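Undergrad: coordinates only, sequence not included:
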């Protein structure tokens, strides 16, 4: 029996209830109806419960999801957190950025940095914060100073906190052989494909078609998987992310859009617009803002801006009163707090610990913290990002990409870059046997 994650109606309802309540919608009656019928309000962490619900409960789940979709926005929510591009960017005022220079080296640094940060986080994805710390301390790798290893790992700790099953064979220090496949790298490839095929005028329809052509359903997750399913059900791309999708405020869009900034050095508004066109296929509100933040910040990073300006640039394309902007500012403030790293991360988890580990807000706060406290130092930034928990590979990837662009490929530490061997494994058609140096050259080509 296959229990496909992030798609079973009965497993989506708990997430949808939480999403509605976070937006300030009244779900009391719907929640009571669901629980009275035997439905669970405990969201499965991995995306699917072990056993399917009865057909009666599954039918009710579909109805509940539709009813939740129809709940009106609380008064003022659209003013604070709009979905429309013009409304999002109404107050955008990016800071002055340096004249781009060394772009080729910075773009390659972004690709390599994204890979190294992602690879560092892969083995401990889904593990709780205490598990990450226990593993690292048991192997003499705390504070984090290199890729995770199981050499010297206490068997009791290994049993209590098992590695990510898919990543263990490819992502521990003792068995890294190039960059293994990961959605955090697949999506920049899709973005590159879109720009190579359609240029800057690509549409959300083009994004949808690229997914259907290049990505099997098993290679997308959470909001992307819902949108993919909706496309197959005949729902148009502009609506595919809005139907029975409780993950619109999760991190998926934020991991897709760095490349739009890499191709628009010094043009954060242009990069943010491309990111919005991509992200709206699957996300809304804070999910959109995460994508736009990452693209705009990337445009500043490849222009050679310092980290404070990179963060300011990312924030400049995000509605100032949105929850996303609040999370980013909280992370920056925590970096400046004077608390030791572990205590500062503990405070982040106290502030955002009730959110799912794939939500965009907790991960955005951690990203901002790692970038601000890392101060542009690649080693310090990616180790802070990953040791902070939650979506370790995705936050590590974005932090690594931004800091890699600021640093440039030539200055990246060999301990993180040499194991990549300039190779990326991927199942995305047209990119088999990809080398980062070749991908950087193609990225520069579409930016001209």
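TA: Good, I have the coordinates. Just so it is clear, the model here is predicted, and its values are computed rather than measured.

Undergrad: rest of the way, CA atoms for contacts and neighbours
TA: OK.

Undergrad: Which stretches in the stretch 51-200 of the chain count as helices?
TA: 55-70, 77-80, 85-88, 103-121, 129-138, 155-160, 168-171, 183-198 (DSSP state H, counting those that start in this stretch).

Undergrad: Pipe the ones you listed into TSV and attach mean neighbour count and distance to residue 365 per row.
TA: Shown next, in TSV, are the helices of the stretch 51-200 of the chain (neighbours: other C-alpha atoms under 10 Å; distance: least, C-alpha to C-alpha, whole Å):
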stretch	mean neighbour count	distance to residue 365
helix 55-70	16	27
helix 77-80	14	19
helix 85-88	16	20
helix 103-121	29	17
helix 129-138	19	15
helix 155-160	11	28
helix 168-171	19	25
helix 183-198	20	19
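
Undergrad: okay, now the one to match up with it:
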């Protein structure tokens, strides 16, 4: 059981994902593929791990192809040098509606997360097939398991989940829950609250790392975050923690940590993105960090009345390098929206480009950010947006949470039907030390107390 939970740590387990990540970044690593395959044939042991560690170091410094068409800086000053002057615009906001919008964000994120957890990791064909077969399509409530033996066998339905990293032992079907469950999509939002309350708005990446080490169990961190914790415990400091032996550096982990920075920077997307950057580089690089900056900036702009959602997306994109892969991908989604392409066609196109049955693609920032953008642009009510996020596949709980957060902050708590948030007691349960049970009212008030207003 312990070995099953010790994922994302052995060097030899990282080689295949590192190779794919390098290809994403335009690095010339093809000559090293045979060496990867040779190491993978070695028996488990110290020799295999040492050779894998050495090869990972070589992969990390491979040269970039001369024909790579993107410009993707990593340090903050270089990122800023690619942006337009308008990126630093501060937008007027109405403080009278802050409390309702913050409430909408917290409830929207929590509900969207819980809705997507039971089918996390399922391909969209299985999600839709099971929901139709079990009479839960279209989605109108939290998802249930079934006791029908044929359906349980066909869709591998079970209630026990001994491999989960969040110290819960049951799948989060509705009948298995009596409260909002612990999950990383909520842990990191609360962890950011703790970070700001302890270190203030000028926190550093080292403060973020310290908050992690003091605040959450290592097993409650996944992929890039777990690698970063491993790096920290060997004396490596940010931003190297996000770069060193970390093939998950452009996965979705940083993007799901963005929300709180947008919540506390109303109308100030540059400030939201700056905080997201300092948080993101602890575990991610390039488009992994850009995803967090983009979502934080978008949330900041959700406070601004008079902007359409499309305009919020377009202005949020001004916070990330315009010649990055993420900027190109989100711009494509926006162009499809403007030209009248259907939502389903956009989702099908994302699935054609990325294979959700491969964990590498399933967890990448870019396809998930594209789906989040499409779900919010094409849907004008909360239920439609968050259920679309779940039905579209890829990282269902992460995307459901982010879509719910964006929609809730834009429209306020009243936009979220009461059946969602009345299903459980109004308490967020987390792994965060000292914040294990946070009432929504407390979270809303403490978030408002941290709002950064600049003129």
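TA: That came through, no problem. What you see is a predicted model; the values in this text were computed from it and never measured.

Undergrad: Which one of the helices of the stretch 51-200 of the first structure lies nearest to residue 331 of the first structure?
TA: helix 129-138 (16.9 Å; C-alpha to C-alpha).

Undergrad: Tell me which residues are up against the closest one.
TA: Identification of contacts with helix 129-138 of the first structure by C-alpha atoms under 8 Å, 6 or more residues apart in numbering yields 124, 142-144, 148, 152-154, 157-158, 160-161, 387-390.

Undergrad: State the pair within those that is farthest apart.
TA: Most distant of the contacts of helix 129-138 of the first structure, by C-alpha to C-alpha, are 152 and 390, 24.5 Å apart.

Undergrad: higher neighbour count, those two?
TA: Applying other C-alpha atoms under 10 Å to residue 152 of the first structure and residue 390 shows that residue 390 carries more neighbours, namely 27 against 10.

Undergrad: quick one: that one from residue 320 of the first structure, how far?
TA: 25 Å (C-alpha to C-alpha, to the nearest Å).

Undergrad: Tabulate the helices of the stretch 51-200 of the first structure (CSV), appending distance to residue 430 of the first structure.
TA: Putting the helices of the stretch 51-200 of the first structure into CSV (distance: least, C-alpha to C-alpha, whole Å) gives the following:
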stretch, distance to residue 430 of the first structure
helix 55-70, 37
helix 77-80, 40
helix 85-88, 31
helix 103-121, 17
helix 129-138, 36
helix 155-160, 38
helix 168-171, 22
helix 183-198, 9
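
Undergrad: Tell me which of the ones you listed lies nearest to residue 264 of the first structure.
TA: helix 103-121 (10.4 Å).

Undergrad: if I line the two up, what does residue 54 of the second structure land on in the first structure?
TA: Using TM-score structural alignment, the equivalent of residue 54 of the second structure in the first structure is residue 63.

Undergrad: Distance of its match relative to residue 30 of the first structure?
TA: For residue 63 of the first structure, the distance to residue 30 of the first structure - C-alpha to C-alpha - is 10 Å.

Undergrad: can you pull the contacts of residue 136 of the second structure?
TA: Residue 136 of the second structure neighbours (C-alpha under 8 Å, 6+ apart): residue 143.

Undergrad: Quick check: the aligned residue for it in the first structure?
TA: So residue 136 of the second structure corresponds to residue 141, using TM-score structural alignment.

Undergrad: contacting residues for the nearest residue to residue 187 of the second structure once chain neighbours are set aside?
TA: Nearest residue to residue 187 of the second structure, sequence neighbours excluded (C-alpha to C-alpha, 6 or more residues apart in numbering): residue 430, at 5.3 Å. Applying C-alpha under 8 Å, 6+ apart to residue 430 of the second structure gives the contacts 181-183, 186-187, 190, 436-437.

Undergrad: and which of these is nearest to residue 80 of the second structure?
TA: Using C-alpha to C-alpha, the contacts of residue 430 of the second structure come closest to residue 80 of the second structure at residue 190, 28.0 Å.

Undergrad: Thought residue 435 was touching the closest one, still the case?
TA: Yes: judged on C-alpha atoms under 8 Å, residue 190 of the second structure makes contact with residue 435 at a distance of 7.4 Å.

Undergrad: Point me to the helix or strand that includes residue 288 of the first structure.
TA: Assigned by DSSP states H and E, residue 288 of the first structure belongs to helix 285-301.
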